[in-house]
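> For reference, the sequence and a predicted model appear below.
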Amino acid sequence: MTERWITGLIKINSLDIGYKKNIVSRNINLEIGTGISLFFGKNGTGKTTFFRTLTGIMLPLNGNIYYDGDKLRDGSIVKDDISILTHKSGLYSNLTIRENLDYWKSFYRNNLSTITEALLREFDLNNITDRVVRTLSKGQTQKLAIIRSLIPNVKYIFLDEPLNGLDVKSKIKFSEILYELKKNKTILISTHGFSDFDIENSNKFIFYNQTIEPYGKVVSEIWGDSIYIEITMGNKIPQEVLKEFNIDEIGECTYSCSFESKVMKDKFYNKINGLDIISVKTTENQLKSILSD
């Protein structure tokens, strides 16, 4: 096994992406390694364009992309290294589930995983493999598209908005499957749903200010190293508590505060225990506004 296969590193230098002279995101500089990397951004920020550029479907407007030190050139890649799920399923509507999967497998004859049947069972498609795709529901079609993207035994997997059309049960099952696969693969996922995945166990990036930044950098830029909270109460917080924690009253029974540590934040919550808390916006709640359409 070569070092190139082991590392699974994508390095991006000074990348501009878009269409002709229309730059969607600019000056992207990232290193993406083995495991799951989540890319958050509202519609129109360039998530799909970014994935299409990384996989060689589109040419970059500027900059370079490297797969384990090998430069991506002229929009071409070694297809056996990459699998991608796009917005359009790419499935053949007049073929059955099984025929669609067999056709996709033909492109990866020497590089297939052994999990096809297990995935069909996990997504409750194992008993309807003779169904023609055009007769499937939207959710079933999305499940099939996901299975198709996961059966090649490749190092790099790109999943563009994979949860579209899935019910809650299927979303949970999909997340469980991904976390099993992440140990030896580089998996990139785009989404505008901030709570769609267990982000604490993933690398996180945000489309922000017309580029892509690490989650932690965006948080630090907006709030520094502190934990920011905006809280609305049904009654007023006692003055001694406001003074102790240096809390600002920014509206009628609405307060903002920053804590230097989780310990201080928990201490504050203990102080107001028993009071009527209507709503709380934390750092991640605030980031949702960046991602909302």
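Right, received. Where do you want to start? Residues are numbered from 1 along each chain as shown.
> use CA for all of it now, contacts and neighbours both
Fine.
> can you map out the helices along the stretch 1-150 of the chain?
When assigned using DSSP state H, counting those that start in this stretch, the helices of the stretch 1-150 of the chain occupy the ranges 3-7, 47-54, 97-105, 116-122, 138-150.
> Can you name every helix or strand that the fourth one contacts?
I take that to be helix 116-122. In this structure, helix 116-122 packs against helix 138-150, with contacts taken as 3 or more Cα pairs under 8 Å, 6 or more residues apart in numbering; DSSP states H and E.
> the inter-axis angle of the helix it packs on versus helix 97-105?
Between helix 138-150 and helix 97-105, the angle formed by their directions is 30 degrees, by axes from the mean of the first three to the mean of the last three Cα atoms, to 10 degrees.
> Tell me how far the helix or strand following helix 138-150 lies from the chain's centre.
Under the assignment DSSP states H and E, the closest C-terminal helix or strand after helix 138-150 is strand 156-160. Between the mean C-alpha location of strand 156-160 and the chain-wide mean there is a distance of 10 Å, by Cα atoms, centre = their mean, to the nearest Å.
> Touching strand 156-160 from outside, list them.
Taking Cα atoms under 8 Å, 6 or more residues apart in numbering as the criterion, the residues outside strand 156-160 that touch it are 8, 47-48, 51, 81-87, 149-150, 185-191.
> can you pull out the strands in this structure?
Across the chain, reading from the start of the chain, the strands by DSSP state E fall at 10-19, 22-32, 35-40, 62-67, 70-71, 82-85, 156-160, 186-191, 203-208, 211-214, 227-233, 248-251, 254-259, 277-282.
> Give the other helices and strands that the shortest one contacts.
Meaning strand 70-71. Contacts defined by 3+ Cα pairs under 8 Å, 6+ apart place strand 70-71 against no helix or strand at all.
> that older thread, show me which of the contacts of strand 156-160 are buried.
Those of these that meet the buried threshold are 8, 47-48, 51, 81-86, 149-150, 185-191, by 16 or more other Cα atoms under 10 Å.
> one more structure, for comparison:
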Amino acid sequence: MMSLIELRNVSKSFKGLSLFENLSVSFEKGKIYGIVGHNGSGKSVLFKMMCGFVFPDQGSVIVNGEELGKNKRFPENFGIIIDKPGYLGDKTGFENLRYLADIQNKISDEKIKEILEKVGLSHTIMQKVKNYSLGMKQKLAIAQAIMEDQEILLLDEPFNGLDVDSVENIRDLLKSLNNQGKTIFLTSHNNEDIDILCDHVFRVRNYSLEQLK
């Protein structure tokens, strides 16, 4: 079976620091993958290479059989949370998602409202995003990553800032999306998130990925 995402002999330095050297790894469709490692080990850079935000110094990244940077810069059908997503602070959460949805014009207002409710944000809230708590901003980030039914999710610390009930809700949501066939990659400093959700776990170590599970 063809790999969904494959990194071939990838080397990457970032801000003068070598993160990956001659890394080769492949990922299958329909799994949940956990990527663990200490801060600064390269987890976010790995995600950025997988979705075309940055390119490797050497080697290639292949998504659905196409090498990124050849005929295609950004792969299709990716939902992404990397670093801290930026939003229009003087707009509501719904208005921000509506602006983003207008880019591809795939989904209706009703779909956006439905997704907001799923992540635990009421679509009727008129509070501006600049006044959102950290947890509310995180829920908004998750909403934008899944609202267009994206097939591949790259979620860097998706549980950051969430309370206990919200963590349970988002875990259940990710399990449901995986059951629908979505492929999910996530990082988390909480081992419980990784243990509960992930089919396979890789640790960034010695400039490569070491499979733990």
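That came through, no problem. Keep in mind that what you see is a predicted model, and the values were worked out from it rather than measured.
> quick one: TM-score?
Comparison of the two superposed chains (TM-score structural alignment, normalised by the length of structure 2) gives a TM-score of 0.88, and 210 aligned residues with a Cα RMSD of 2.5 Å.
> that older thread, can you lay out the helices of the stretch 1-150 of structure 1 as TSV showing distance to residue 76 of structure 1?
As requested, the helices of the stretch 1-150 of structure 1 are exported to TSV (distance: least, Cα to Cα, whole Å):
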stretch	distance to residue 76 of structure 1
helix 3-7	17
helix 47-54	10
helix 97-105	19
helix 116-122	27
helix 138-150	19
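> quick one: which of those helices is nearest residue 221 of structure 1?
helix 47-54 (21.7 Å; Cα to Cα).
> which residue numbers in structure 2 go with the closest one?
In the comparison with structure 2, helix 47-54 of structure 1 aligns to the range 43-50 (TM-score structural alignment).
> tell me the contacts of the closest residue to residue 147 of structure 2 other than its chain neighbours?
Counting by Cα to Cα, 6 or more residues apart in numbering, residue 115 is the residue found nearest to residue 147 of structure 2 once chain neighbours are left out, at 6.0 Å. Residues near residue 115 of structure 2 by Cα under 8 Å, 6+ apart: 143, 146-147.
> just residue 92 of structure 1 next, same as before
For residue 92 of structure 1, the contacting residues are 100, 133, by Cα under 8 Å, 6+ apart.
> any idea what it aligns with in structure 2?
Using TM-score structural alignment as the criterion, residue 92 of structure 1 maps onto residue 88 of structure 2.
> again, but for residue 23 of structure 1
Checking with TM-score structural alignment, residue 23 of structure 1 has residue 18 as its match.
> Is that match in contact with residue 208, as I believe?
No. With contact defined as Cα atoms under 8 Å, residue 18 of structure 2 and residue 208 do not form a contacting pair (10.7 Å).
> Residue 97 of structure 2 against residue 142, yeah?
No. In this structure, residue 97 of structure 2 is not within contact of residue 142 by Cα under 8 Å, at 11.0 Å.
> Which one's more surrounded, residue 18 and residue 208 of structure 2?
Neighbours were tallied for residue 18 of structure 2 and for residue 208 using other Cα atoms under 10 Å; the higher tally belongs to residue 208 (20 against 13).
> Look up the closest residue to the aligned residue in structure 1 for the more buried one, ignoring the ones flanking it.
Residue correspondence, TM-score structural alignment: residue 208 of structure 2 in this structure matches residue 211 in structure 1. By the measure of Cα to Cα, 6+ apart, the closest residue to residue 211 of structure 1 outside its immediate chain neighbours is residue 25, 4.8 Å from it.
> Tell me, how many residues neighbour residue 97 of structure 1?
When neighbours are defined as other Cα under 10 Å, residue 97 of structure 1 has 27 of them.
> before we move on, what about residue 210 of structure 1?
15.
> which ones are touching the nearest residue to it once chain neighbours are set aside?
The spatially closest residue to residue 210 of structure 1, leaving aside those adjacent along the chain, is residue 25, at 4.8 Å (Cα to Cα, 6+ apart). Each residue near residue 25 of structure 1 by Cα under 8 Å, 6+ apart is listed here: 16-18, 45-46, 210-212.
> would you list those residues in JSON lines and tack on distance to residue 71 of structure 1?
Converted to JSON lines, the contacts of residue 25 of structure 1 look like this (distance: Cα to Cα, whole Å):
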{"residue": "16", "distance to residue 71 of structure 1": "16"}
{"residue": "17", "distance to residue 71 of structure 1": "16"}
{"residue": "18", "distance to residue 71 of structure 1": "19"}
{"residue": "45", "distance to residue 71 of structure 1": "25"}
{"residue": "46", "distance to residue 71 of structure 1": "22"}
{"residue": "210", "distance to residue 71 of structure 1": "24"}
{"residue": "211", "distance to residue 71 of structure 1": "21"}
{"residue": "212", "distance to residue 71 of structure 1": "20"}
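> from those, which is closest to residue 250 of structure 1?
Closest approach to residue 250 of structure 1 among the contacts of residue 25 of structure 1 (Cα to Cα): residue 210, at 30.4 Å.
> any idea how far that closest one is from residue 106 of structure 1?
Residue 210 of structure 1 sits 39 Å away from residue 106 of structure 1, going by Cα to Cα, to the nearest Å.
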